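Engineer: Show me how the following folds:
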Amino acid sequence: MPSSYDRLVATVQGQWEEQGGAAISARRISVAAGVPVSSIYHHFESLEHLLVAAQQAQLVRARAWCKGMLAQAEGLPGCPEAFAGFFAEAIDDWAIRQRDLAFAWRECRLLAGDNTLFDAAGREWDQLWAEFWQEASERFALGQCAGIADRMFENESFLHMLRWRRLVDRAGLDEMARTLGALFCRKPLPPTPWREFAREEAIRSMPTLPQRDPMAAQIVTAAAELIGTSGVASLTHRMVAERAGLTLGMVSHKFKTKSVLMEAAFEGLYSANLERMQAGPGGAAIYGAQDVVSGIVHLLRTGASARGSNELFVAVARDASLRQFGLQLRYLRGRTSRSMLQGLLGPDRPVGIVEAALFSGFTASLIRSFADAGAKLPEDAIRGELESVIALLEG
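Structural biologist: Take a look at the predicted model:
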């Protein structure tokens, strides 16, 4: 029979996938593990130290997974043409069959934003993936493209956690992988009928959001902003009332339970994400590569935050009641990026939706990694990464 230590760690790992870090409490963990609350403090200095131990246990499993994935490709001739199959299978296996590990990684990123106790685990995750994609890059003779593969895995594995139709999701993932592989090989880009179908369905079937009266809309906006700045754990009726400049009674009357308030907050986050994804080009300006790079660096330097989007994506991946949002979040990305790329590549080089989604995903991964860097923002490294992906897309 597992020890109480092992049961506590395993219970936390399950809670990350089923409920999320915001729902974790000592009482909930003790009940689910079938041990007294005192057992937590017998084995660990605090609840947070239990969470750190659970992260370390998941990192051990993740390292074993990385080793196993690379072992499956042993003996394969090292050529870029073989990369797409490996990339797609790695994402599918990670996001679907290793789902508890995928949630642990995402929860670590959210935890590190609130508590420096998780910074070390966050760095270990980053190092694990950097080493994995460096070895994969060498195995498939990708040259200097390991960083691009790493960024694209980070983004596409996140999106692949959002479930729509299993067949379409897997086929669309294969198309993204083949597009990335073709860019690495400097070959013509493949057709992408599955992604195009999914995008059209996403446009056609956008959820009809509730029509809110002005006060309710004000509460929805305040709740979404609160999650974006402080995370799901901060979402209480009192905190929303303070942010919205309303009384606690007004907020409680409009949204009677915390779960209803939470759904409203994610509705607000979804609307804000959708507006950004649907934004058309801001005029007919032709962007230069340095303009694009400088714009993204400026966005990061001035405090771009990915917290709200991260919370929304993890919640949609976890909660069946929010999956109505998943199709649009997954397949409508890249519209603004498409106009940028078209300006960069010129009118004679049509930009497809998958190339635009690829560039959008790359920049989204950068923002997730560096949005909270502040004065420590590594501008030169970020510029180097952006210039490398732009050079790849330019061919």
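Engineer: CA only for contacts and neighbour counts going forward, please
Structural biologist: Fine.
Engineer: Hmm, I40 is touching R7, no?
Structural biologist: No. Using C-alpha atoms under 8 Å, I40 makes no contact with R7, being 10.4 Å away.
Engineer: neighbour count winner among these two?
Structural biologist: The neighbour count for I40 versus R7, taken as other C-alpha atoms under 10 Å, is higher for I40 (22 against 18).
Engineer: State the helix or strand in which that one lies.
Structural biologist: Assigned by DSSP states H and E, I40 belongs to helix 37-43.
Engineer: Then H253?
Structural biologist: Per DSSP H and E: helix 248-254 holds H253.
Engineer: And for E17?
Structural biologist: Counting by DSSP H and E, E17 is part of helix 4-18.
Engineer: And this one, please, so the two structures can be compared:
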Amino acid sequence: AHIVGHDGAAAVTHRAVAQAAGLNLGAVTYHFATGGALMAAAWAHIYLRLTRPHQATETGPLSREIYVDGLTQYAAQDAQKPDVLAMEALLSQAARDHSFRDMGAMIRYNRGQSTYLRLSRLPRESGPLTPQAAGLVSTLLQGMGRDLAVLDPAMRGVQSRRLMTQVLDALKVDL
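Structural biologist: Below you'll find the model as predicted:
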């Protein structure tokens, strides 16, 4: 995960991982037989580090205000954070390299599931969003995140709150 965030997805090799972890090459290739296995492990680690602080542990209803606050705080953090850069690098690598298509699908699925678990807890008169709708929202949020990342850091939180309010209004999430 560290290598992807600092040097990009192309820098993830068995040799680079062994060196960064202080292991011999044989140990790394034993546990991760392919480059795809290395990338999948990197993604799992990055994903958990990115989502764990923002995942609610309760399973009950989630207020619109708490949801927007959480995403606003996330968007306001440093866009150059290695894990954020790593996630983008892995998605880009999956788009460029056909051998990483499965990893790209896994990334999209995980992001969609996380979005669904959060959105399904928001109050909507018409009931919770479907997993498919949450997947579309997840993709929209990823694009919004990229747009927010290029803004002045002082503006990220304000713009994030404005955009998230518009998205939740469009989804007819109750106030």
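Engineer: buried stuff in the helix holding H253 of the first structure?
Structural biologist: 248, 251-252 (16 or more other C-alpha atoms under 10 Å).
Engineer: before we move on, what about stretch 169-180 of the first structure?
Structural biologist: Neighbour-count burial for stretch 169-180 of the first structure [16+ other C-alpha under 10 Å]: 169-180.
Engineer: what's the answer for stretch 78-93 of the second structure, then?
Structural biologist: Quick answer for stretch 78-93 of the second structure (16+ other C-alpha under 10 Å): 79, 82-91, 93.
Engineer: now do stretch 280-288 of the first structure
Structural biologist: Buried residues in stretch 280-288 of the first structure, counted by 16+ other C-alpha under 10 Å: Y287.
Engineer: repeat for stretch 40-58 of the second structure
Structural biologist: Buried, per 16+ other C-alpha under 10 Å, within stretch 40-58 of the second structure: 40, 42-43, 46-47.
Engineer: what's the burial count for the aligned partner of A95 of the second structure in the first structure?
Structural biologist: Under the alignment (TM-score structural alignment), A95 of the second structure maps onto A317 of the first structure. Using other C-alpha under 10 Å, A317 of the first structure is surrounded by 21 other residues.
Engineer: tell me which element A317 of the first structure is part of?
Structural biologist: Assigned by DSSP H and E, A317 of the first structure belongs to helix 307-318.
Engineer: which secondary structure elements does that helix contact?
Structural biologist: With contacts taken as 3 or more C-alpha pairs under 8 Å, 6 or more residues apart in numbering; DSSP states H and E, helix 307-318 of the first structure sits against helix 99-112, helix 214-230, helix 258-278, helix 326-331.
Engineer: Rebuild those as TSV, extending it with distance to Q55 of the first structure.
Structural biologist: Formatted as TSV, these follow (distance: least, C-alpha to C-alpha, whole Å):
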stretch	distance to Q55 of the first structure
helix 99-112	7
helix 214-230	21
helix 258-278	26
helix 326-331	27
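Engineer: Could you say which of those helices is packed most deeply?
Structural biologist: Mean neighbour count (mean count of other C-alpha atoms under 10 Å) peaks for helix 326-331 among those, with a mean of 23.
Engineer: next structured bit after that helix?
Structural biologist: Downstream of helix 326-331 of the first structure (by DSSP H and E), the next one is helix 335-345.
Engineer: Could you give the residue range in the second structure aligned to that next one?
Structural biologist: Going by TM-score structural alignment: helix 335-345 of the first structure matches residues 113-123.
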